[in-house]
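**Q** Quick check, what structure comes out for this input:
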Amino acid sequence: MPFTVQEYIESDATGLAEQIATETTSAGELLDIALEQYHRLNPKLNAVCQPMFELARDRTQQQLTGPLAGVPILIKDAIQDYAGLPTGNGSKVFSRIPATRHSHIVQRLLNAGAVIIGKTNTPELALKGVTDPQAFGHTRNPWDFTRTPGGSSGGSAAAVAAGMVPLAGANDGGGSIRIPAACCGLLGLRPSRGRVSVGPAHGEIWEGASSDLVVCRSVRDAALSMDILAGPNQGDPFVITSPQTSFRDLAARDPGVLRIGYTTRSPVDTPVHPEAVRAVENAVKTLQSLGHEVVEAEPDYNGQALARCYLNMYFGQVAATLDQARETGARDEDFELLTRALAAFGRGMTSASYINSHRQWNQFSQALGTFYQQHDLYLTPTIAHPPIRHEQAELPAGQTRALRWLLASGLLPILARWGAMDNMVEDMARKNLTYVPFTQLANLTGTPAISVPLHWTAEGLPLGVQFCGPSASEPLLLQLANQLEQAQPWAHRRPEMSRINQ
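**A** Modelled structure (predicted):
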């Protein structure tokens, strides 16, 4: 009997690989199903911005080996370079520049036998917690098309949640694995700094604040992805030695009795939606029923200071990226308004202020280190609000007009240097971080964190909770997630559009 679409949708990547290994199905048959799913789903979702169907078909004609042999997947159109194709980063500027070689991430996925069918949508330069690039259009959440799937790995999350592929590449510089996972009912593990190499085109992304892995539906797929992708490459600035035992085996072990600190308070003192509070409170009850000690506690750090440091890093990185783009003949006007505004703020900073801001990252690391002397893990909402509507992420009309005028006049970097734009920056930061205030701590400290799909709102929207751990604690995070997956399964929860009769 042929392998059915329903069987495909209900299988994770590990399961599909097992079906191929036992010859229940084949790489070619799974690719046919994946492409059928793409043509059915992508017009509604706009999750894939760069199809790679011919390359995928060529792959299925080869003798594929490895733990993902023959399994269709997607990669993110940021950082994850595929030789000969552009890595667009959500921008029309970079969408015309082909990569010269595979990233280590892509090469390892290919070495594992994966069949890459395309690249997924991301906001311009992967800068937002929503996925709305002008170059490729909005990606829609499969649970509710009026809402965002999160960002910046929103295309990947939407595709996996809808059943297009079982897992997809993602990266996380401020929550961009965890936020879309929380918005789409998926598992999203952000590895420690240095765990997964982003080379060879890059040594580090955003001062090491960004890490790569996948979004997926099961703990065993997250562990499998770690086994495939973890490990250093020559020239990497950060290196973490991989454990002697596979992450898959480690994830299956009992985590023991853990002491877990938790909070529902926003670190930047913005409102937290009652559903996000309820998600954590329900998780606390589940953890207690499993025998863990759960106490209300949080690291002692200044959340407003961390937000400012995070924004300063953003400003400087965007300015440098646009300067680099100029070398290819691009103009600032080729980028979106918000991207140009961030670059202008970056150009208004002195190098000394940037370095001083970066030095503060150590304060957050020290505070987190002190916290982990008393607690094994830290539990928070992943995001402070259920997936927002697309229009909620748009800049207010007045702010848009002001930014356009300031950029056209050339005054923005001058005023930023004088500090005259601080109030606007604070307003923009507060608006953006209102929805996602919990994720940046892991990025600036280089520590791992995982979003686990334990809660659905009264409206039927997914809303994940986040567990953070000390550096290199991915095995413990996977063990706890595995325990929670068994206690409160989520694999059966799928959006209505994933049903094959839709």
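
**Q** C-alpha only now, for contacts and for neighbours.
**A** OK.

**Q** Arg190: what's it in contact with?
**A** Contact analysis of Arg190 by C-alpha atoms under 8 Å, 6 or more residues apart in numbering lists 171-172, 177-178, 211-213, 448-450.

**Q** Swap in 7 Å and give it another go.
**A** Contacts for Arg190 (C-alpha atoms under 7 Å, 6 or more residues apart in numbering) come out as 172, 177, 211-213, 448-450.

**Q** and if you look at Ser197?
**A** When contacts are counted by C-alpha under 7 Å, 6+ apart, Ser197 touches 104, 231-233, 236.

**Q** make it 6 Å
**A** By C-alpha atoms under 6 Å, 6 or more residues apart in numbering, Ser197 lies in contact with Pro232.

**Q** same deal with Ala99?
**A** For Ala99, the contacting residues are 83-86, taking C-alpha under 6 Å, 6+ apart as the criterion.

**Q** can I get those residues in CSV with secondary structure, distance to Arg96 and neighbour count?
**A** Output for the contacts of Ala99, formatted as CSV (DSSP: H, G, I helix; E, B strand; the rest coil; distance: C-alpha to C-alpha, whole Å; neighbours: other C-alpha atoms under 10 Å):
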residue, secondary structure, distance to Arg96, neighbour count
Ala83, coil, 13, 15
Gly84, coil, 11, 12
Leu85, coil, 9, 19
Pro86, strand, 6, 19
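
**Q** Also this sequence, please, to line up against the first:
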Amino acid sequence: MDDVLRLDAVGQAQAVRDGQVTARELAEAAIARIEAHDGELNAVIHRRFERALAEIDSIPEEAPFRGVPILLKDLGWREAGEPYSGGSNVRDGVEPGVDGYGVVSLREAGFVLLGRTNTPEFGSTITTEPVAFGPTRNPYDPAYSAGGSSGGSAAAVAAGMVALATASDGGGSIRIPASLCGLVGLKPTRGRVSLGPAMGEGWSGFSCPGFVTRSVRDTAAALDVVSGLRPGDPYDAPALPGPLADEVGREPGRLRVGFVTRHPNGSVPEVPALTEAVTRAAALLESLGHDVAPGGPRALAEPGFAQHFGAIVANNLAAHVESLGELRGALVRPEELEPRNAAMLGAARTHSAADHILATQWIDGYRRRMAAWWSAGHDLLLMPSLGVAPFPLGWIPPQDLSVAFGRTAHAVAYTSPINATGQPAISLPLHRTEAGLPVGVQLVAAAGREDLLVRVAAQIERARPFEHAALR
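**A** The predicted model follows:
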């Protein structure tokens, strides 16, 4: 059965259709693997195994992913009748009253929902070490972080508990865990996947739902399942030419690719492992027939970005904390929060409504300045997925906030601008450190061009198949 669990989700679905394994046997095997490996990794914080097994017989035979196990990130991806914490003790025991649209789509596609994965409190940092549930460990080295905020999902997929898991990305929270755990992680175009019905947008449009997977075809097929405009959504992503799954194997053509190995604003230290990863990826793209040259958007160098982005995130966190207080019928006190979030809450309370609007207007201009690089004729931008080397647990110190915020700013320097612009970006597992830890590289396309990312990512995957050494 381990051989079937090593398949990607598309392969597992085919195995069920072919009668190689039943849907129940596949789910039971995934449950057994979670029980065997999660004690060390702490990726799955809520298990709904009995309920999941009871639901299998009602899955229609024609469902495309009938019987394929999946885990849901415990941030967003709401499921009625199940605990939902967002990584925090503040909302312990508070359950959402209605399924999110994405969860409904996953059920209709035949996925078996086995439980929920660990995430940092409110998803506001790059490592999954919440006080509420404890740290998630990296399957490649349990002393190291699996990243955040989708760290629990990434660790579970890398360890072979499931073939894919849901995720979300507000500043790099799909791409960073994908990088650290050797996975594929695509942040879609803003509006591609609805956050409804509970929300219209996350972090003023910065946050997007998605997946962490082990193959490009899984990423494409899973996004096809959950994509689409819903009534009342505030954004509508540009239409794709067809299903993303059909783009796998389709030739991307000769592309014009720029690449960046050192952050142009000069504040982010250069890391040799990241430089090597991007340089090798650039050479691979060139060998595949693309026009590759150093360079990227001039707007990446603008020093004001981090200040405006951070203010908007803090303001959104403050609004979230306020809503939690209303939900539970008692104000959330700063001392109930982890120090990082208490500090962000304090900062937000110094901002006026006008300050918030001015910050969003600055980002509006930034988005146009960034987009100019693609509209001038470039197809893809190649950069590190993470601005720092793989790091151990505790590297983001919970009490020393000056160090924590500084290291976090460096880590998200290549990802958060793409959340602000709303463009799609994909992290691919193309490199390892000398110690064998994964390092991802990131490709960014113009808004609406997930199809192009899937084509070129699949081309890269064919040329240099991804290794999943943690899948033991």
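
**Q** mapped onto the second structure, which of the contacts of Ala99 of the first structure hold?
**A** Counting by both residues aligned by TM-score structural alignment, their matches' C-alpha atoms under 6 Å, the second structure reproduces these contacts from the contacts of Ala99 of the first structure: Ala83.

**Q** Leaving out the residues flanking it, which one is nearest to Arg96 of the first structure?
**A** Across the structure, with C-alpha to C-alpha, 6 or more residues apart in numbering as the measure, the residue nearest Arg96 of the first structure apart from its sequence neighbours is Pro86 (6.1 Å).

**Q** hang on, the earlier thing: just put the contacts of Ala99 of the first structure in JSON lines and tack on distance to Asp254 of the first structure.
**A** JSON lines is the format used below for these (distance: C-alpha to C-alpha, whole Å):
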{"residue": "Ala83", "distance to Asp254 of the first structure": "41"}
{"residue": "Gly84", "distance to Asp254 of the first structure": "44"}
{"residue": "Leu85", "distance to Asp254 of the first structure": "43"}
{"residue": "Pro86", "distance to Asp254 of the first structure": "43"}
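
**Q** so what corresponds to Val295 of the first structure in the second structure?
**A** For Val295 of the first structure, the equivalent position in the second structure is taken to be Ala293, counting by TM-score structural alignment.

**Q** Comparing the helix or strand containing its match with the first structure, how large is the average distance?
**A** Using DSSP states H and E, the secondary-structure element containing Ala293 of the second structure is strand 291-294. After superposition onto the first structure, strand 291-294 of the second structure lies on average 0.6 Å away from the residues it aligns with, using mean C-alpha distance after the TM-score superposition for the first structure.

**Q** How far off centre is that strand?
**A** The gap between the average C-alpha position of strand 291-294 of the second structure and the chain average comes to 27 Å, counting by C-alpha atoms, centre = their mean, to the nearest Å.

**Q** Next secondary structure after it?
**A** Next along from strand 291-294 of the second structure, by DSSP H and E: helix 305-328.

**Q** Buried residues, that next one. List them.
**A** Of the residues in helix 305-328 of the second structure, those with enough neighbours to count as buried (16 or more other C-alpha atoms under 10 Å) are 305, 308-318, 321-322, 324-325.

**Q** hmm, back to that, show me the contact partners of the strand holding Ala293 of the second structure.
**A** Strand 291-294 of the second structure has contacts (C-alpha under 6 Å, 6+ apart) with 255-259, 286.

**Q** tally of neighbours for the counterpart of Asp77 of the first structure in the second structure?
**A** Residue pairing (TM-score structural alignment): Asp77 of the first structure is matched to Asp74 of the second structure. Counted with other C-alpha atoms under 10 Å, the neighbours of Asp74 of the second structure add up to 30.

**Q** Can you check the distance spanned by stretch 77-90 of the second structure, start to finish?
**A** Between the opening and closing residues of stretch 77-90 of the second structure lies a distance of 18 Å (C-alpha to C-alpha, to the nearest Å).

**Q** ok, now which ones touch the counterpart of Leu441 of the first structure in the second structure?
**A** Residue correspondence, TM-score structural alignment: Leu441 of the first structure in this structure matches Pro417 in the second structure. By C-alpha under 6 Å, 6+ apart, the contact list for Pro417 of the second structure is empty.

**Q** next SSE after the host helix or strand of Pro417 of the second structure?
**A** Assigned by DSSP H and E, Pro417 of the second structure falls within helix 416-421. Under the assignment DSSP H and E, the closest C-terminal helix or strand after helix 416-421 of the second structure is strand 425-432.

**Q** Can you name the secondary structure element that comes next after that next one?
**A** Next helix or strand after strand 425-432 of the second structure toward the C-terminus (DSSP H and E): strand 438-444.

**Q** That next one vs the first structure, mean deviation?
**A** After superposition onto the first structure, the mean distance of strand 438-444 of the second structure to its aligned counterpart is 0.3 Å, using mean C-alpha distance after the TM-score superposition for the first structure.

**Q** Which strands or helices does that strand pack on?
**A** Identification of packing neighbours for strand 438-444 of the second structure by 3 or more C-alpha pairs under 6 Å, 6 or more residues apart in numbering; DSSP states H and E yields helix 175-181, strand 380-384, strand 425-432.

**Q** can you state the direction angle for that strand and strand 380-384?
**A** With axes from the mean of the first three to the mean of the last three C-alpha atoms, to 10 degrees as the criterion, the two stretches strand 438-444 of the second structure and strand 380-384 enclose an angle of 150 degrees.

**Q** how about strand 438-444 of the second structure, aligned to which bit of the first structure?
**A** Under TM-score structural alignment, strand 438-444 of the second structure corresponds to residues 462-468 of the first structure.

**Q** what about Ser26 of the first structure, neighbour count?
**A** Residues contacting Ser26 of the first structure under the criterion other C-alpha under 10 Å number 21.

**Q** Next: Leu180 of the second structure.
**A** Residues within reach of Leu180 of the second structure, counting by other C-alpha under 10 Å, total 31.
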